[in-house]
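>>> Show me how the following folds:
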Amino acid sequence: MRVDEKERAAPTAWLRVPEPAELPEEVRALFARFEEKTGFVPNVARNFALLPEHFLRWFRYYDHLMRSEGHLSRKEREMIAVVVSAINRCEYCLASHSAYLRELTGDPVLPDVLIANFRRAPLTPKERALLEFAYRMTVASEKMDSADIQALRAQGLSDEAIFEAAQVAAMFNFTNRLANALGWVPNEAYYHLHRVPKEG
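Sure thing, here's the model as predicted:
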């Protein structure tokens, strides 16, 4: 039995997970793209598809926010995802976005350091400022003031980049809470992906 078939047979959420046959064609086509690219359908997609239109609207926003050219680098966005998910202790997003960050950087250690204590990671001043901002936004957004913005501007970040960083942090506070509250289980494959450093 393939890994994806085993996972399909095991519970991936505390709510009902719809069968592919009952989903709209647009969702099934997206699942086929996932499977073609990675060899499996992410459980977040299978779980979120309980409300197909919600899933499609969320995925379009998520995909654009995390994978477009944007004002932040892909690495910066994935680091924010990992740090916010570590603060919220979200197993699903930590498994998946640690794997994406390992893939982007070729560094199998960086995500683990970010999870344990991002302040000890080897970061640029700009990266450190972004992660401090994401931390503040996650644990004490009601205490934030214009000084939090000025700290990012001091590192050369435009207002557009700051707005993008805030959206990434907000996205993962949203998905972390869904995953934690509804018992979303990460695909086992995420734990094994990109563990060997890239050569050269």
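
>>> Please make it C-alpha for all contacts and neighbour counts, starting now.
Fine.

>>> quick one: contacts for the residue lying closest to residue 93 once chain neighbours are set aside?
Using CA to CA, 6 or more residues apart in numbering and skipping the chain neighbours, the partner closest in space to residue 93 is residue 85 (6.1 Å). Residues counted as contacts of residue 85 (CA atoms under 8 Å, 6 or more residues apart in numbering) are 91, 93, 94, 172, 173, 176.

>>> Which parts of this protein are strands?
Using DSSP state E, the chain contains no strands.

>>> That one: helices as residue ranges?
3-9, 25-38, 43-48, 52-67, 74-87, 91-105, 110-117, 125-140, 146-153, 159-182, 189-192 (DSSP state H).

>>> What lies in contact with the second one?
In this case it means helix 25-38. Residues beyond helix 25-38 that count as contacts (CA under 8 Å, 6+ apart) turn out to be 20, 40, 41, 42, 45, 49, 52, 56.

>>> Before we compare anything, build this one as well:
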Amino acid sequence: MSWIKTIDYNKADSKLNSIYKRVKGPEENVDNVLKLHSLRPHTLIGHMTLYKSVLHHSANVLPKWYLEAIGVYVSYLNKCDYCVQHHSAGLSRLLNDTEKENQFFKALRKDKLETYFDEMYLEGMRYARKLTIAPSKMVKADFTKLKESGFAEGEILEINQVTCYFNYVNRSVLGLGAN
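Predicted coordinates for the structure are as follows:
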């Protein structure tokens, strides 16, 4: 449900239905975050294009589990429970290791990510945190730290884009009351 009116899969007109068919789950369900776009279906196309590009494109170099972990972290920082829950499930599938999963969520809750990530990946998480909670404070040194920790510029772009994507989605969910 949400505060904004949404159109269910079985009530969608032909245009929206054709988009829903591309994004529906195995049980003919469309996630609430996607239904938020139902009054303006063209925005759903944009959302899905960005989502697939930042998290699931074959040209991405960083591991999917790491990109998903950034998304969970950004959502956690934004207090977007809907996205934390949905993407925690995805992260769990990608990690496929209950102990690693538990360690990640313990580190997240205690704000001790350094106990989970190596220095390079930790620097990426620090970048995601600052970009999420203090975007106007970003400086070239933040970028330089990523390079010095071992990230190539294309990988930095991946971190940036997944961080920006989750900030966008978190604000859509929180601003329109999706749950």
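
>>> can you put the contacts of residue 85 of structure 1 in a markdown table and add distance to residue 30 of structure 1 and neighbour count?
Putting the contacts of residue 85 of structure 1 into a markdown table (distance: CA to CA, whole Å; neighbours: other CA atoms under 10 Å) gives the following:
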| residue | distance to residue 30 of structure 1 | neighbour count |
| --- | --- | --- |
| 91 | 24 | 17 |
| 93 | 20 | 26 |
| 94 | 23 | 25 |
| 172 | 21 | 22 |
| 173 | 24 | 20 |
| 176 | 22 | 25 |
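
>>> What is the nearest of the residues you listed to residue 148 of structure 1?
When these are compared for distance to residue 148 of structure 1 (CA to CA), residue 173 wins out at 18.4 Å.

>>> show me what contacts the aligned residue in structure 2 for residue 184 of structure 1?
Residue correspondence to structure 2 (TM-score structural alignment): residue 184 of structure 1 is matched to residue 178. Residues counted as contacts of residue 178 of structure 2 (CA under 8 Å, 6+ apart) are 1, 2, 3, 32, 33, 36, 82.

>>> Let me have those in a markdown table, extended by distance to residue 174 of structure 2.
Putting the contacts of residue 178 of structure 2 into a markdown table (distance: CA to CA, whole Å) gives the following:
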| residue | distance to residue 174 of structure 2 |
| --- | --- |
| 1 | 12 |
| 2 | 9 |
| 3 | 10 |
| 32 | 12 |
| 33 | 10 |
| 36 | 11 |
| 82 | 9 |
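
>>> Counting neighbours, which of these comes out on top?
Using other CA atoms under 10 Å as the neighbour criterion, residue 36 leads the contacts of residue 178 of structure 2 with 24 neighbours.

>>> Residue in structure 2 paired with residue 84 of structure 1?
Residue mapping for residue 84 of structure 1 onto structure 2 gives residue 74, with TM-score structural alignment as the criterion.

>>> Tell me how far that match lies from residue 14 of structure 2.
For residue 74 of structure 2, the distance to residue 14 of structure 2 (CA to CA, to the nearest Å) stands at 35 Å.

>>> now swap in residue 122 of structure 2 and tell me
Using CA to CA, one gets 46 Å for the distance from residue 122 of structure 2 to residue 14 of structure 2.

>>> separation between the counterpart of residue 19 of structure 1 in structure 2 and residue 20 of structure 2?
The equivalent of residue 19 of structure 1 in structure 2 is residue 8 (alignment by TM-score structural alignment). Residue 8 of structure 2 sits 9 Å away from residue 20 of structure 2 when distances are taken as CA to CA.

>>> overlap in contacts of these two?
Common neighbours of residue 8 of structure 2 and residue 20 (CA under 8 Å, 6+ apart) are residue 30.

>>> Aligned against structure 1, show me the partner of residue 169 of structure 2.
With TM-score structural alignment as the criterion, the equivalent of residue 169 of structure 2 in structure 1 is residue 175.

>>> Just give the number of residues close to its match.
Residue 175 of structure 1 is surrounded by 17 other residues when neighbours are defined as other CA under 10 Å.

>>> Now for it: which residues touch it?
Listed by CA under 8 Å, 6+ apart, the contact partners of residue 175 of structure 1 are residue 93.

>>> now it: how far from residue 181 of structure 1?
When residue 175 of structure 1 is compared with residue 181 of structure 1 (using CA to CA), they lie 10 Å apart.

>>> what do you get for residue 125 of structure 1?
When distances are taken as CA to CA, residue 125 of structure 1 and residue 181 of structure 1 turn out to be 34 Å apart.

>>> Please say which of residue 8 and residue 20 of structure 2 ends up with more neighbours.
Under the neighbour definition other CA under 10 Å, residue 8 of structure 2 and residue 20 were set side by side, and residue 20 has more, 25 against 16.

>>> thinking residue 76 of structure 1 is in contact with residue 127, fair?
Yes. The pair residue 76 of structure 1 / residue 127 is scored as a contact, 6.7 Å apart, by CA atoms under 8 Å.

>>> who touches both of these two?
Both residue 76 of structure 1 and residue 127 lack any common contacting residue under the criterion CA under 8 Å, 6+ apart.
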